[in-house]
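In: have a look; sequence and predicted model below, questions after that.
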Amino acid sequence: MSHMPRRQRLISALRKTVTRHRLLFAAKTALAAGLAWYVAPLMPGPAAAYPYYAPLGALVSMHPTVAASAKHGLQSLLGLALGIGMAFAITTFAAPTAFSVALVVGLGVLIGGLPRLGSASEWIPMAALFVLVLGDSNAESFSFGYVLQMAMGVAVGFAVNWMVFPPLHLEGIDPALAGHRGALSRQLTDMARAMEESWPPDHEAWASRSGELSATTSAVRTAVLEAELSTKANPRSRRRARRLPDDLAGLRTVERLTFHVQDITDVLASVIWEEGADTVLPEGVLSHLAEALESVAAVIDKWRNDQARELEDQLTDARDRVHALGDAINEAAAGQASVNAAASVAMSLRRMITVLSSE
């Protein structure tokens, strides 16, 4: 029995790892490496003697997006050029010794720390070391073959990534948005229930969910930005990425909604648990506040859920509930009650409705 949970976790991990995208990426990488090895002996001059660097070039250029393939491939070649140049400078006065090896590696790592080099920084010490140790007296021919084969491999890798089902990472946006929409709605609903309980409320998990909301917001941001990156230099993007501007607008909406929900959470947590914070809610406001929170939660449930008519109905109801909350706050203020906390929550709810209405 003890092995079952472990087995289930292993199966779950494999399902998350061996995805359709991952299998396609592995197949394309294998194809690029094989093509590079096939073409490598056809390279001119001494380069044909170093065919093993061609599949390496294909490997380093293969990335989940076409733009990343071009970027990392070019950066790798830049690192090679810098490393080879440094190695040539060292070999003019030093043979491959422990000191010269340490010197080229140390200088390569130092130069690799320069800003904006990207993945080139990893290749500078490696290329310098290879030229110094493997090139030896034949450093010029080795360097020529090394660079040419790597460049050919990078070109093959980019071509395969660009021509064979260039990836568009659009399918992760909707699940990420749905997950965050659910988290925001649940947070508002739980706070609404807390307003109806005796204080301190029995259910208080909502007060410590700031990390969860940040995580789901980050998931949306990552999904949208990965999708945006995958459309660059992608021949499929014209047909299939028309939704991206709308998704970027959705990301901005998510971030604004999250800010207001976290602000409401902080205010209500202060009202309930922070003594001496001068944050209170008048008794006559609580039921209206609970109804307003639930109504905005319902709007978020319908937002981006292909239910335009129901969303408009919920928006109308939310406006009415928040307006009723405002009337209750004004009435409490007329009775000399402290309404700062309630007014702050009402203002956040109004802004959330405005944000959702403009979507």
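Out: Perfect, thanks for sending it.
In: every contact and neighbour count from this point should use C-alpha atoms.
Out: Fine.
In: how close does the residue nearest in space to the middle of the chain get to residue 229?
Out: Most central in the chain under Cα atoms, centre = their mean is residue 222, positioned 2.2 Å from the mean C-alpha point. Counting by Cα to Cα, to the nearest Å, the gap between residue 222 and residue 229 amounts to 10 Å.
In: likewise residue 340?
Out: Residue 340 sits 44 Å away from residue 229, going by Cα to Cα.
In: now for residue 113, how many residues are close by?
Out: 14 (other Cα atoms under 10 Å).
In: next one: the one 5 residues further on
Out: Residues near residue 118, counting by other Cα under 10 Å, number 15.
In: tell me if I'm right that it and residue 73 touch.
Out: No: using Cα atoms under 8 Å as the test, residue 118 is too far from residue 73 to be in contact (10.7 Å).
In: quick check: longest helix of the chain.
Out: Counting by DSSP state H, the longest helix found in the chain is helix 244-273.
In: buried residues, that helix. List them.
Out: Residues of helix 244-273 classed as buried: 244, 247-248, 250-251, 253-255, 257-265, 267-272 (neighbour count, 16 or more other Cα atoms under 10 Å).
In: next one: stretch 315-331
Out: 315, 317-319, 321-326, 328-330.
In: what lies in contact with stretch 327-345?
Out: Here stretch 327-345 makes contact (Cα atoms under 8 Å, 6 or more residues apart in numbering) with 263-264, 267-268, 271, 279-282, 284-285, 288-289, 326.
In: just give me the closest of those residues to residue 110.
Out: When these are compared for distance to residue 110 (Cα to Cα), residue 263 wins out at 45.2 Å.
In: run through the residues that contact the closest one.
Out: Neighbouring residues of residue 263 by Cα under 8 Å, 6+ apart: 345, 348.
In: quick check: it vs residue 320, distance?
Out: 22 Å.
In: this protein: helices as residue ranges?
Out: Per DSSP H, the chain carries helices over the ranges 3-17, 20-39, 53-61, 66-91, 98-112, 120-130, 139-163, 173-196, 210-231, 237-240, 244-273, 286-302, 308-334, 340-357.
In: ok, structure two:
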Amino acid sequence: AGVQQLALIASGTLIAAAAVSLTHSTTAAIAIALPLTTLLGNYTRFGDQGLYASSTALFVLTYGTYSATDIGHRLLESLLGAVVGIAVNALVLPPVHLRGVHDVLPGPPRQAARLARLMADDLEAGHGSDHAQNWKAQSDRLTQALADLRTARGWTQESLRLNPGHRLRRPPNVIPAPSWDMDWERVSHHLTALAGLLAEGTRDEPALAAPPTDVPARTAQLLRATADVCEGHARTLTEPWHEPDDSIAEAMQQARDALDQLKLFLLAQDDRETEAVVGALVARTQQLIHDLNRLARPGTSTGTPVGQ
């Protein structure tokens, strides 16, 4: 980023100086320099630093600092700033972005709990396709929470590179291992797929038949227990110690009991359309409970020092 920023500042400075030398007019130089620096800044290799080309050119032209001496001083100052910034971050005490990870860790279980509870409430109330749109919106929030966590992890790993002062001056922060993220991604996938499956029966021309009357109530019980499990994990992550919440095991047992009821209902059916829709629900909820159980078992969410 430092090299990108330095290259753009130098380019913006030189383009502005060349434009004013050719036109001898600040207004005309702005008309020439800004389109060129904007195009240069949009080049993908410069990433988020692209704005510096245009802003530097505009600064140079507005303040009239485009003599050979001024240009030389500006380039030297930019180079010195880049060298100092890189040296401090790499060798003295680099920034370690750990707070961001801790802040977003409860996001996936919290959003998963909200989605599961929203679906359970709507199923029990008998709401139709209009409320299925709310499931999609909440599912998108869950996906965004997982994306925020991936971004925070990336910043943490990036900030640990060339960081000799990290272990000497900062105590190691303990957070769940990256495999924890994968578990929640699977839970998110199952919940989203389950929402789509349940919403299918509310469409005008559904591919699957609407589930029998007893199925939504049983599915709502399972989803409510799932929400309790997710909320238990979220509460655990907001505490300074990562001890399992006793309510998680109780909620997991309730979810298994609800799944067993769905399986028994499936075995009692003799209609193929009903078997298809209930079988799909049973398969998806069993995968959901299996991955939640991986998170609920002692030791699977044990914290590890960041970067290990």
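Out: Yep, it's here. Just so we're clear, the structure is a prediction, and the values are computed from it rather than from any experiment.
In: TM-score of the superposed pair?
Out: With the length set by TM-score structural alignment, normalised by the length of the second structure, the two chains reach a TM-score of 0.71; 280 aligned residues with a Cα RMSD of 3.7 Å.
In: on that earlier part again, among the helices of the first structure, which is the most enclosed?
Out: helix 53-61 (a mean of 27; mean count of other Cα atoms under 10 Å).
In: still on that earlier bit, just give me the closest of the buried residues of stretch 315-331 of the first structure to residue 355 of the first structure.
Out: For those, the nearest to residue 355 of the first structure is residue 315 (11.0 Å; Cα to Cα).
In: quick check, that closest one in contact with residue 355.
Out: No: here residue 315 of the first structure does not reach residue 355: they are 11.0 Å apart, not a contact under Cα under 8 Å.
In: need the counterpart of residue 340 of the first structure in the second structure.
Out: Here residue 340 of the first structure is matched to residue 276 in the second structure, going by TM-score structural alignment.
In: same thing with residue 76 of the first structure?
Out: With TM-score structural alignment as the criterion, residue 76 of the first structure matches residue 5.
In: would you mind measuring from its match to residue 79 of the second structure?
Out: Relative to residue 79 of the second structure, and taking Cα to Cα, residue 5 of the second structure is found at 10 Å.
In: residue 217 of the second structure too?
Out: 67 Å.
In: check residue 140 of the second structure too.
Out: 43 Å.
In: and the contacts of stretch 327-345 of the first structure, which two are the farthest apart?
Out: 263 and 284, at 22.0 Å, using Cα to Cα across these.
In: report the contact partners of the residue nearest to residue 94 of the second structure when sequence neighbours are not counted.
Out: Leaving out its chain neighbours, the residue that sits closest to residue 94 of the second structure by Cα to Cα, 6 or more residues apart in numbering is residue 163, at 5.9 Å. When contacts are counted by Cα under 8 Å, 6+ apart, residue 163 of the second structure touches 89-94.
In: mind putting the residues you listed into CSV with distance to residue 83 of the second structure?
Out: Listed next are the contacts of residue 163 of the second structure as CSV, based on distance: Cα to Cα, whole Å:
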residue, distance to residue 83 of the second structure
89, 10
90, 10
91, 11
92, 13
93, 15
94, 14
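In: between these, which sits nearest residue 72 of the second structure?
Out: residue 89 (25.9 Å).
In: how close does that closest one get to residue 97 of the second structure?
Out: In this view, residue 89 of the second structure and residue 97 of the second structure are 12 Å apart by Cα to Cα.
In: and residue 304 of the second structure, that's in a strand?
Out: Yes: applying DSSP: H, G, I helix; E, B strand; the rest coil, one finds residue 304 of the second structure inside a strand.
In: isn't it up against residue 175?
Out: Yes: using Cα under 8 Å, residue 304 of the second structure is in contact with residue 175, at 5.6 Å.
In: so what corresponds to residue 256 of the first structure in the second structure?
Out: So, by TM-score structural alignment, residue 256 of the first structure is matched to residue 186.
In: residues contacting that match?
Out: By Cα under 8 Å, 6+ apart, the neighbours of residue 186 of the second structure are 288, 291.
In: again with residue 162 of the first structure
Out: Listed by Cα under 8 Å, 6+ apart, the contact set of residue 162 of the first structure reads 66, 234-235.
In: quick one: what's aligned to the residue nearest to the centre of the first structure in the second structure?
Out: Checking TM-score structural alignment: residue 222 of the first structure goes with residue 148.
In: list the contacts of that match.
Out: residue 104.
In: what about it, distance to residue 168 of the second structure?
Out: 29 Å.
In: same check, this time on residue 78 of the second structure
Out: 31 Å.
In: residue in the second structure paired with residue 113 of the first structure?
Out: In the second structure, residue 113 of the first structure lands on residue 42 (TM-score structural alignment).
In: quick one, what contacts that match?
Out: Applying Cα under 8 Å, 6+ apart to residue 42 of the second structure gives the contacts residue 50.
In: distance check, it against residue 304 of the second structure.
Out: Distance from residue 42 of the second structure to residue 304 of the second structure, by Cα to Cα: 40 Å.
In: go on, residue 248 of the second structure?
Out: Taking Cα to Cα, one finds residue 248 of the second structure at 21 Å from residue 304 of the second structure.
In: repeat for residue 226 of the second structure
Out: According to Cα to Cα, residue 226 of the second structure stands 26 Å off from residue 304 of the second structure.
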